[in-house]
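Undergrad: model the following, please.
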Amino acid sequence: MVTKPYDFSMEKEGVLVDWYQAHTELYDKVHRNFRSMDLRNSLLENKAKEFSGCSYDQLCQWFKSQRTRFGRLLHSLHKSGSASKPVTEKQQWIVEKWGFVQNHIVRVERKESSKKFIKDKCHMRHL
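TA: So this is what the prediction gives:
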């Protein structure tokens, strides 16, 4: 089931990022309450109620998408040459506001698809 995104104003987005940063148990894996799903859910449910028509799922979706955007932007900022692209004002805002999660992002190297590997292996046998 797809959740329709909630349309937060820039001001509200700033408030949400500041609130999220203040609640380290939501993103810091070494925080003693990080694994407490009841606490997490309670915090997020109560915060969602502060915005008219905003659901818990919409708020969670917004936080997740913002963290993802930040991670991708951070990764793309380290590219040089023709791979680099100009940064928009919104992207710059995301990089500045979400910088506190940088040390909490764990990059996982993508692995080659096993199907592709098997296909290539089979192809090599027929040569």
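Undergrad: okay, CA-based contacts and neighbour counts for the rest of this
TA: Fine.
Undergrad: and the nearest residue to residue 69 once chain neighbours are set aside, what helix or strand is that in?
TA: Using C-alpha to C-alpha, 6 or more residues apart in numbering and skipping residues adjacent in sequence, the residue nearest residue 69 is residue 94, 7.8 Å away. Assigned by DSSP states H and E, residue 94 belongs to helix 89-97.
Undergrad: show me what that helix is packed against.
TA: In terms of contacts (3 or more C-alpha pairs under 8 Å, 6 or more residues apart in numbering; DSSP states H and E), helix 89-97 is packed against helix 56-77.
Undergrad: for the helix it packs on, buried residues please.
TA: 56-59, 62-63, 66-67, 69-71, 73-74 (16 or more other C-alpha atoms under 10 Å).
Undergrad: could you also give me the structure for this second sequence? I'd like to compare it with the first:
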Amino acid sequence: MIQPYQVGEVVTVTFTAVVAATPDVAGGSYTLALSDDVHLDLPLIADGEPDIDVARVTPADGQPVPGQIWADQLDREWFAVVGERGDRDRAVLIRAEGAETYWRDVHANRELGPIRLLRPAPAAGGE
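TA: Presented below is the predicted three-dimensional model:
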């Protein structure tokens, strides 16, 4: 069993959660879902505040898959393609100008993220 934490002890708490509701900017809070049964209301925080690190993990629309069109926060379009190793789960994004990067790098970028899905991949047969 873990020993109780001591008053004055410094700890790091790390968890991955889903933003479960639209942030209440007026009220200064948002709700995170740690599981189906556990929700946590937290004050609005920004990455870079003292001792707080917030990292984007997966877009709200899910992980990009080849054939989809995504947009960054500058409204530039990115086309998802199969990664260099042929792994569909490691899709890369390519802009019309030829810039290519792993999707997580665009999504997590402070100026470009989060990315959002513009168009799903075409159905089999091009429909």
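Undergrad: once they're superposed, tell me the TM-score.
TA: Overlay of the two chains. TM-score (TM-score structural alignment, normalised by the length of structure 1): 0.26; 61 aligned residues with a C-alpha RMSD of 5.0 Å.
Undergrad: one step back: for burial, what's the neighbour tally of the residue nearest to residue 69 of structure 1?
TA: Neighbour count for residue 94 of structure 1, taken as other C-alpha atoms under 10 Å: 21.
Undergrad: how close does it sit to residue 45 of structure 1?
TA: Distance, residue 94 of structure 1 to residue 45 of structure 1, by C-alpha to C-alpha, to the nearest Å: 23 Å.
Undergrad: check residue 19 of structure 1 too.
TA: In this view, residue 19 of structure 1 and residue 45 of structure 1 are 13 Å apart by C-alpha to C-alpha.
Undergrad: more neighbours: which of those two?
TA: Shown here are residue 19 of structure 1 and residue 45; by other C-alpha under 10 Å, residue 45 has more neighbours (17 against 12).
Undergrad: thought that one was touching residue 39?
TA: No. Using C-alpha atoms under 8 Å, residue 45 of structure 1 is not in contact with residue 39, being 9.9 Å away.
Undergrad: can you check which residues contact both of these two?
TA: Residues touching both residue 45 of structure 1 and residue 39 by C-alpha atoms under 8 Å, 6 or more residues apart in numbering: none at all.
Undergrad: hang on, the earlier thing: for the residue nearest to residue 69 of structure 1, give me its contacts.
TA: 66, 69-70.
Undergrad: at 10 Å what do you get?
TA: For residue 94 of structure 1, the residues meeting the contact criterion (C-alpha atoms under 10 Å, 6 or more residues apart in numbering) are 13-14, 17, 66-67, 69-71, 73-74, 88.
Undergrad: okay if I get the residues you listed as CSV plus distance to residue 122 of structure 1?
TA: Formatted as CSV, the contacts of residue 94 of structure 1 follow (distance: C-alpha to C-alpha, whole Å):
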residue, distance to residue 122 of structure 1
13, 51
14, 53
17, 50
66, 42
67, 40
69, 38
70, 40
71, 37
73, 38
74, 38
88, 46
